[in-house]
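J.: Output the structure for:
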Amino acid sequence: MAILGLAGFLGPASSDPHRGTGRATRRAEIVGLAVTDSSGVAISPDGSEVVGYDVTPSRPALLRRSLDSFEIRRMPGSENGFNPFFAPDGRSIGFFSGEQICVLELAGATRRCLARAQGFATGSWGRDDAIVFSSQTSGEPVSGLWRVPSAGGEAVRLTTVDASRGERAHTYPQRLPDGRNVLLTVLGETQNGVAVVPLAGGTPRTLLANASRGRVVPSGHLIFWDELRGRLTAVAFDPDRLAVTGVPFELGIELNTSSDAVVSFDVSDDGTLVYSLGGMFGGDFTIEIVDRAGQPTPLIAELASWGQPRVSPDGERLLLRRAAQPDCSLWLFDLRRHSLARLGVDGDNHNPLWLAAGESLLSSRQDFGRLDRQVYRVALDGGGPPEGIVVNAGFSAQAESVSPDGRFLALTHDNRRDRNDIYIHDRQSGETRPFLVTEFDEDFPAFSPDGTLLAYAANDSGRNEVYVRPFPGPGGKYLISNQGGTGPVWSRDGRELFYAEGQRLMRVAIERSPRFAASSPQRLFESPDYVWERPRNYDVLPGGSGFVMVRRGAATPATRSLRVVFDWFAELERLAPKGAR
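T.: The predicted structure follows:
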């Protein structure tokens, strides 16, 4: 992988020396490693190594960076891996992939997968070589914390989510130094909390309300995310009583809290802090129309975390998603009058799609208290409540495309932290069936304008490429891209197929007679100024004269980064003295 630079020490932040070392607290920035809504970050116990997530859409995997080197290296065997955590000796990592918990030696070996782990799973590796991990899946009995030997064996349940107490999930476990207890976050219907539970299992005991992401560090503090104030906070912790003592103190550290990334930090045993900085999808984006030569014309100047533009069937309106916490909203822009209005759609809305007549839309929505997404039809005139189209499908469903007659929906089994598959929902029969379900990742299906072909992206070759298959089948697949690609979009006449290759917009001419044929890919334009990280974050104007694109602002660089604070315990003691009450 390309070598990415260390931004350098930003200067000493405190003259207080780390106890026993005589070293001052120092800061640095790592460019090219970051967190997303798909993964957090981990640092080795000795503070020498950082593992993060590769945000490149065509090659999801884990990356490692030694803090005494400028090189960021891909980790073979970690493909589709997320939420890494280190073994106590720092020689191996655990992570999650393919709905399993896996382990991998840093020296190089084939990964070993130990047990089933679903959803946004997280883990912690104890000195007894037992791993505690979370597995959260809506409506299934596997939610809660589990324990499994790192060498393999049967997974044993530690906790069970108690819905009668308003609990939704148990996550972010940490094996405590005593080896007998586990710190965890309890996600609730109305609030979250940091709790503790014996390694033998039982009911979690709350330590802090309105808090999450708790971590006990060797300095004698419990670090946590204060959800009311939105700040990283520390409080003294008594390891014998398993209780917090004294007054919590804000640490003055700005963590990434954008909608595209989890709040993430980690601390090594020697006092090195690493945390997330900046998001792919900041709040300073604008919308432009870009012609085929890459020349832009401003369209929406209002700054927001815009995404997923979708042009109406008549070409006169534009649907947009505006990312925010806790919910993403939908907006409508009139291309003739240049007016922008928010749609009155409740919940966390994703991937808006027009239905053929342009009088209603589809939204893939995640309601409060649910861990999955469901698809609803929403009338633009506000006539009546949203209508459930794909609900209780048994997986988190995201509508990606609608057939021209409006009968079929192409869905993804939306498991952004793992493998995606393509399903088809028949609105006439109400049936949802698999279309393309393999051991690989298939995503971003798009119906051709005549409804007889389905374009999509898949990584069965080792990287994402764009393919086309006959719909409803049978038939073989046709390769469209040749140097990687994702997020295909058809022209309105079906004679062209567009897709993103890195920071390039590519075009392929399509022939249908006497048989299917695709031309060699042609680059239309290339620019780091557009938000390519979210695939299919653009749309094609009628007639194919141009594209609606999302331009990133200066405050949201194309390359993400992490911040590292060396010898942080000295600063922590100054900010949050354990004797304060």
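
J.: contacts, neighbours, all on C-alpha from now
T.: Noted.

J.: For Leu572, pull up the helix or strand it's in.
T.: In this structure, Leu572 sits in helix 568-575 according to DSSP states H and E.

J.: right, I mislabeled it, should have said Ile93
T.: Per DSSP H and E: Ile93 is located in strand 92-97.

J.: immediately after that strand, which helix or strand?
T.: Helices and strands here follow DSSP H and E; after strand 92-97, the next one along the chain is strand 100-105.

J.: counting contacts, what elements does that following strand pack onto?
T.: When contacts are defined as 3 or more Cα pairs under 8 Å, 6 or more residues apart in numbering; DSSP states H and E, strand 100-105 sits against strand 92-97, strand 112-116.

J.: this one next, for a side-by-side:
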Amino acid sequence: QLEAKAIPGTEGAIEPFFSPDGNWLGFFADGKLKKLSLRGGAPQVICDAQAGGGSWGLDETIVFGDFTTGMWRVPAAGGIPEQLAAPFLLLKEKPEQHLFWPQILPGEEWVLFTSFHLPENAHIEVLSLKSRERRSLIERGTQAKYLPTGHLVYAWSGDLLAAPFNLEKLEVTGSSFPVLEGVKTELSEAHFDISQNGTLVYVPGQVSRHVDELVWVDLKGRVDSLAIPPGNYLMPRLSPDGKQLVVTKFEERANLWICDLERSTWRRLTDGEGDEFWAIWTPDSKRVVFNSNRHGGPSLNLHWKRADGSGPEERLAESEAHQIPQAFLPDGKLVVFQEIRASTGLDIWKMQLEGERTPEPLIVTKSNEFHPIFSPDRHWLAYASDTPGRNEVFVRPYPGPGEIKQISTDGGWQPLWSPDGQKLYYRDLGGSRMMSVSFDTDPELTIGQPELLFEGEYRTPLAFGRGYDIAPDGNRFLMIKLASMPPAPTKFNIIINWFEELKRLIPTWK
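T.: The predicted model follows:
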């Protein structure tokens, strides 16, 4: 009988993978990619990362997927990651938001990976490490693994399927057939793995989907449920008057819904003609600004619509880059938003809503800058940036000039001001810790040390937008938590010499 033993130093670890020699274990924990020698010692931080799977190459580099920012390569010894592919391409034919579960293919020139927007449209591709060329291999599938037998094995809807694969031509050379049924699957992640010597391990079970719950969390971390049914929610935003809530719901396409908090009633704001994400309210609570590709192009641009549903959507800006609305000046005359460009990554832009509505760069550098939000007195702009080598929170005078001040000290993003402007909140990179920093400008600027406000398992932050909001009275936060977690696995099935069965079921020809 096999006995499982916990590996010291891997508390909270997910998405583990081995080095080619089997002496090191790579994994994600606390918002970082880490490694640990199986011969002993403490875990070592490689870089900041949100879990998306990893593959350790023979050249001692690691290719990993990041939940929020795409696919990257980093030296296994640590260093500055190099972006291989950016996420958040929303073409109507094949939308994608996440690039997960890479496998460096033999020859070390191509990477096999999964791309998806929703679990229903996950597909499998390869990417060239030299040219960044991408090729689509399988239209419906996830977590593909290339095996020495010349097969691709991948998961779909709780089953494992296999197809013959020509490694030299990077082509699937035959039809896919089921090879194993009943693999436990959550979202797009099936619980299985296959060793290079032919051992298959999997967790038996069915397909389950996570369900989100919107909750109030007070300043001490105490949780109170809303009278809102569980669902699949993204980026909740309270109207400035506190009476309504707008969220993104994932349906066939992503749509915006508004909830009347006094009556607990819902109505859809957008009509499903495009993907709509990342909504914010105008300061008077009368309109909602969001990004959408309803205009027919590949990019998500700024639109707005009256919150009561009357009148059509109106496009506010045109750009080849994705635009993600973030915040308004308190008078409602200027909106700040993020743009995503291949040359500079995430940048902060602004646009006056009176007159020509011409977007202007506000903070554009070779680093990523994101999550901007104005202080209630409009004199300060808080935002996150990876300039120091990891995501940290900063403030700068607005409109400037003036000195930029770093707020967080151990990683942070998604800043949010208290309504009185005397506190600046942010979340740690892992998403479980809410931090608080005092902010006083009278008689001169005084910034306190970060303090832990509370801890809890809430939806992981995203680089595209803030994953929580604060009530107008400043006494509680609106957050997203998992309403139900699938039960932990109680058994693993292990099949030795599974390659022989695979070759019998699906022969390959050289």
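
J.: rewinding a little: just put the helices and strands packed on strand 100-105 of the first structure in CSV and tack on distance to Ser305 of the first structure and mean neighbour count.
T.: Written out in CSV, the entries for those read as follows (distance: least, Cα to Cα, whole Å; neighbours: other Cα atoms under 10 Å):
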stretch, distance to Ser305 of the first structure, mean neighbour count
strand 92-97, 29, 25
strand 112-116, 35, 19
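
J.: Can I get these in CSV including distance to Ser396 of the first structure?
T.: Rendered in CSV, the data for these read as follows (distance: least, Cα to Cα, whole Å):
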stretch, distance to Ser396 of the first structure
strand 92-97, 17
strand 112-116, 18
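
J.: among the ones you listed, which is nearest Gln398 of the first structure?
T.: Nearest to Gln398 of the first structure among those is strand 92-97 (20.2 Å), distances taken as Cα to Cα.

J.: what does that closest one contact?
T.: Outside strand 92-97 of the first structure, the residues that touch it by Cα atoms under 8 Å, 6 or more residues apart in numbering are 78-87, 101-106, 117, 121-123, 125, 417-419.

J.: Show me just the buried residues among those.
T.: Among those, those scoring as buried are 78-87, 101-105, 117, 121-123, 125, 417-419 (criterion: 16 or more other Cα atoms under 10 Å).

J.: Leu273 of the first structure contacts Val565, correct?
T.: Yes. Using Cα atoms under 8 Å as the test, Leu273 of the first structure is close enough to Val565 to be in contact (5.0 Å).

J.: Report how many residues lie close to Arg536 of the first structure.
T.: Other residues within reach of Arg536 of the first structure, judged by other Cα atoms under 10 Å, total 23.

J.: That should have said Pro20 of the second structure, apologies.
T.: Counted with other Cα under 10 Å, Pro20 of the second structure comes out at 14.

J.: Give me the distance between it and Trp56 of the second structure.
T.: Distance of Pro20 of the second structure to Trp56 of the second structure, computed by Cα to Cα, to the nearest Å: 7 Å.

J.: Same question for Ser436 of the second structure.
T.: Counting by Cα to Cα, the gap from Ser436 of the second structure to Trp56 of the second structure is 37 Å.

J.: For the helix or strand hosting Met435 of the second structure, list every residue counted as buried.
T.: Element membership for Met435 of the second structure, per DSSP H and E: strand 433-440. Of all the residues in strand 433-440 of the second structure, those buried under the rule 16+ other Cα under 10 Å are 433-439.

J.: Ok, stretch 570-579 of the first structure next?
T.: Neighbour counts over stretch 570-579 of the first structure (16+ other Cα under 10 Å) mark 570-573, 575-578 as buried.

J.: Enumerate every residue touching Ala554 of the first structure.
T.: Ala554 of the first structure sits in contact with Asp284, where contact means Cα under 8 Å, 6+ apart.

J.: same thing with Arg267 of the second structure?
T.: Contacts were defined as Cα under 8 Å, 6+ apart; by that measure Arg267 of the second structure touches 257-259.

J.: That one -> the first structure?
T.: Residue pairing (TM-score structural alignment): Arg267 of the second structure is matched to Ala341 of the first structure.

J.: Tell me the buried residues in the helix or strand containing its match?
T.: Assessed by DSSP H and E, Ala341 of the first structure sits inside strand 339-342. Under the neighbour-count criterion of 16+ other Cα under 10 Å, strand 339-342 of the first structure has Leu340 buried.
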